[in-house]
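# Attaching a predicted model along with its sequence, questions to come.
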Amino acid sequence: MVPADLLSRARAGDGEAFRELAESHRRELQVHCYRMLGSLADAEDAVQETMLAAWQGIGGFTEERASLRTWLYKIATNRCLNARRAASRRPAREWDMSQFQPPVPTPRDEAAWLQPFPDAFLEGAVDQPGPEARYEQSEAISLAFVAALQLLPPRQVAVVILRDVLGFHAAEVAGMLDVTVSSVNSALKRARASLQRRQQAAGHQPPPTAGSPAEEAIVALFARAWESADLDALVALLTDDVFFAMPPEPFGYEGREAVAGYWARQFAAGRRFDLVPTRANGQPAFGAYLRAPAGTRHAAGFYVLTLVGDQIRAMTRFEATVLPWFGLPQSLPPR
């Protein structure tokens, strides 16, 4: 329950009262919109639209129908559904794979707009999930899970997040989406089946606990090998079916041999990098800076590691434009 006097003031047009009510939910709504859209930039836009729509509609809000949090989630979810349905979000560019030198990259059915999410934004962002939640919060923000969500139809995405991640009851979700409970249950069944097929195809043991000695050991080995361009040490850390992805390009390098070949070509060209550690999507991540013979080291990309057991299952390279979200600079001083 929200304080009655605060709600009355907000409904009467008091902007400060509205901000006090709504701003406490901003971070968790940002996480929700990111899960639905796979893009931090799009999520921020959706949250802004949600807050504006809530301010415009607060005069008609009553807790007799739903809690303020549920009402805000309804607005945010429907803003995200509109964005998901927009054809402009899905680039139609065709790639000629023959232009690439061996090893030739593998086409990938993942969203080209996928972006990483800073762990710092997760602090205080998520309320305790409802009793019907099925996913651990760490799993529900992982890059693989968010990428898998982008392949589902819009309504299935909304239903599986609201039900299995946030733990809302079926009747609550039906009210948010203005559909029947049976429609919610049907969409949820299809979404669960799709996600389960992808999980079974991966067929790996879970990652080490975030911040654990096991995780730290793998990350340290990777960073040391990458900075020293030690290809053998890097390859030893990879699973057989490792995938190196490069959003927004809809392709990457699949399998240990292909990834090793791609890295070998990079290292043979004399490219050397320094890494600055951070975290994204609950996973180890690095800002990468290209060394120069002398002078400033400039940002060259952002890497997120997906770990399984004591190996690297995937590595996703994002463009350097995401670095400011992680408090990382666009350049480093000379060594």
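Alright, I've got the coordinates.

# contacts and neighbour counts: CA atoms only from here.
Fine.

# Could you pull out the buried residues of stretch 225-238?
225, 226, 229, 234, 235, 237, 238 (16 or more other Cα atoms under 10 Å).

# How about stretch 186-194?
Using 16+ other Cα under 10 Å as the test for burial, stretch 186-194 gives 187, 188, 191, 194.

# can you give me the offset of that stretch from its chain's centre?
21 Å (Cα atoms, centre = their mean, to the nearest Å).

# hang on, the earlier thing: the buried residues of stretch 186-194 into CSV, with extra columns for secondary structure and distance to residue 129?
Below are the buried residues of stretch 186-194 laid out as CSV (DSSP: H, G, I helix; E, B strand; the rest coil; distance: Cα to Cα, whole Å):
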residue, secondary structure, distance to residue 129
187, helix, 20
188, helix, 17
191, helix, 19
194, helix, 22
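
# what about the strands in the stretch 51-200 of the chain?
106-107 (DSSP state E, counting those that start in this stretch).

# Near residue 293, how many other residues are there?
By other Cα atoms under 10 Å, the residues close to residue 293 number 7.

# With residue 239 instead?
The number of residues packed near residue 239 is 19, by other Cα under 10 Å.

# and the end-to-end length of stretch 89-106?
In stretch 89-106, first residue to last residue: 22 Å (Cα to Cα, to the nearest Å).

# residues in contact with that stretch?
83, 111, 112, 113, 251, 252, 253, 254, 258, 261, 262 (Cα atoms under 8 Å, 6 or more residues apart in numbering).

# if you set the cut-off to 7 Å instead, what comes out?
The contact list for stretch 89-106 (Cα atoms under 7 Å, 6 or more residues apart in numbering) reads 251, 252, 253, 254, 258, 261, 262.

# also this one, for the comparison:
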Amino acid sequence: MAESYRHELLVHCYRLLGSYDDAEEMVQETFLRAWRARESFEGRSSVRAWLYRIATNACIDDVRRPQRVLPYQLEPASFPASALPAREDVPWLQPFPDVVLNRIEEPDAVAVRRETIELAFLVAIQHLPPRQRAVLIFRDVLGWSARETAEAVSLSVAAVNSTLQRARPVLREHLPPHRSEWSARSSTAVEQELLRKYMAAWDAADPDALAGLMHEDIRITMPPYPFWFEGRHDAVRSLAANFTPSGNAYRGTWRFLPTTLNHQPTLAAYLKPPDDTTYRPFAFDIFRIEDGLIAEITAFEITDITPFNLPPHLDENHER
């Protein structure tokens, strides 16, 4: 019975923690706690509500979990003269595989509304204390009543309402302007066409075409590297350096596979080293697109392709 809620509990824990790895661990902890407390379940609430309460408290109780971040939260934008090392001491925000999101069926589709799983939302909600984070998710994302939320987070109804009033302004302050008003939508044909043009500009090694797809104030981050780029000029400059094998530090060639992560348009980047015939997973480039142009690219190194339901490699004959 509990297993049928695994995927939506994973999404819930991910929203609270900003980490796919930590969310998986907390779902296992939830099932363990539920098993130990199974005889105390009296059926006064649904199994789903009972499991959500256990999962939420497991996440809140685990005070070791630090706030997850992206590079622009740590230092100003810059263009380093030479490559800087990755920072493994930083609790980086992690992407979430859409293959999990797509397994959640009605009536719980609200649990995977795009605006509440996007990276911009995850960054913003990390600014809230854990209990405020939980209250906002239950009330504004999952649509639970104040009474249901109060039971889930062990607060009074009045305290839930007060907590929500404090949380909402902080969230709005840290969301991008176009994300202050949520509206459920999926990846559009316009966004997919923009990805196609991006890949074509890359294949043609055309920096001007690439620049034409970007907002003037575009931001590019590449966790686990702390530096980041802001503005069209530096964004194009950073990307153009990787157009050809002779220009990039990896001395390799690239292929891109369109996909989605966090319900956002994404390119899975595969790299073929010199003297090899196989393209291997390298990074996920997750795009935030506003008004038909690229507003942000967040590039995550791929350490394990398994959760994302993508091919482990591409060959020379791969066609997009």
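Perfect, thanks for sending it. Note that the structure is predicted; figures quoted are calculated from it, not measured.

# As CSV, the buried residues of stretch 186-194 of the first structure with distance to residue 50 of the first structure would be great.
As requested, these are exported to CSV (distance: Cα to Cα, whole Å):
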residue, distance to residue 50 of the first structure
187, 24
188, 24
191, 25
194, 29
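
# Just the closest of the buried residues of stretch 225-238 of the first structure to residue 118 of the first structure, please.
residue 226 (22.2 Å; Cα to Cα).

# May I ask which two of the contacts of stretch 89-106 of the first structure are separated the most?
251 and 261 (15.4 Å).

# of those two, who's got more company?
residue 251 (21 against 16).

# hang on, isn't the more buried one packed against residue 107?
Yes: between residue 251 of the first structure and residue 107 there is a contact under Cα atoms under 7 Å: 4.1 Å.

# For the aligned residue in the first structure for residue 257 of the second structure, give me its contacts.
In the first structure, residue 257 of the second structure lines up with residue 276, judged by TM-score structural alignment. Contacts for residue 276 of the first structure (Cα under 7 Å, 6+ apart) come out as 286, 287, 288.

# Mark which of those are part of strands, please.
286, 287, 288 (DSSP state E).

# Without its sequence neighbours, what residue ends up closest to the counterpart of residue 135 of the second structure in the first structure?
By TM-score structural alignment, residue 135 of the second structure lines up with residue 159 in the first structure. Ranked by Cα to Cα, 6 or more residues apart in numbering and with sequence neighbours excluded, the top spatial neighbour of residue 159 of the first structure is residue 188, at 5.9 Å.

# In the second structure, what residue corresponds to that neighbour?
Aligning on TM-score structural alignment places residue 188 of the first structure opposite residue 164 in the second structure.

# Under the alignment, what does residue 282 of the second structure map to in the first structure?
By TM-score structural alignment, residue 282 of the second structure lines up with residue 300 in the first structure.

# helix or strand for the match of residue 257 of the second structure, which one?
According to DSSP states H and E, residue 276 of the first structure maps onto strand 273-280.

# With the second structure overlaid, how far apart is that strand on average?
Strand 273-280 of the first structure differs from its equivalent in the second structure by a mean of 1.1 Å after superposition (mean Cα distance after the TM-score superposition for the first structure).

# got the buried residues for that strand?
So, applying 16+ other Cα under 10 Å, buried residues of strand 273-280 of the first structure: 273, 274, 275, 277, 278, 279, 280.

# Now distance to residue 77 of the first structure too, for those residues, in CSV please.
Shown next, in CSV, are the buried residues of strand 273-280 of the first structure (distance: Cα to Cα, whole Å):
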residue, distance to residue 77 of the first structure
273, 40
274, 40
275, 37
277, 33
278, 29
279, 26
280, 23
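
# what's the closest of those residues to residue 208 of the first structure?
Of the buried residues of strand 273-280 of the first structure, the one sitting nearest to residue 208 of the first structure (Cα to Cα) turns out to be residue 279, at 14.3 Å.

# Next one: the counterpart of residue 35 of the second structure in the first structure from residue 44 of the first structure, what distance?
By TM-score structural alignment, residue 35 of the second structure lines up with residue 55 in the first structure. Counting by Cα to Cα, the gap from residue 55 of the first structure to residue 44 of the first structure is 17 Å.

# Compute the first-to-last residue distance for stretch 150-170 of the first structure.
With Cα to Cα as the measure, what separates the two termini of stretch 150-170 of the first structure is 22 Å.
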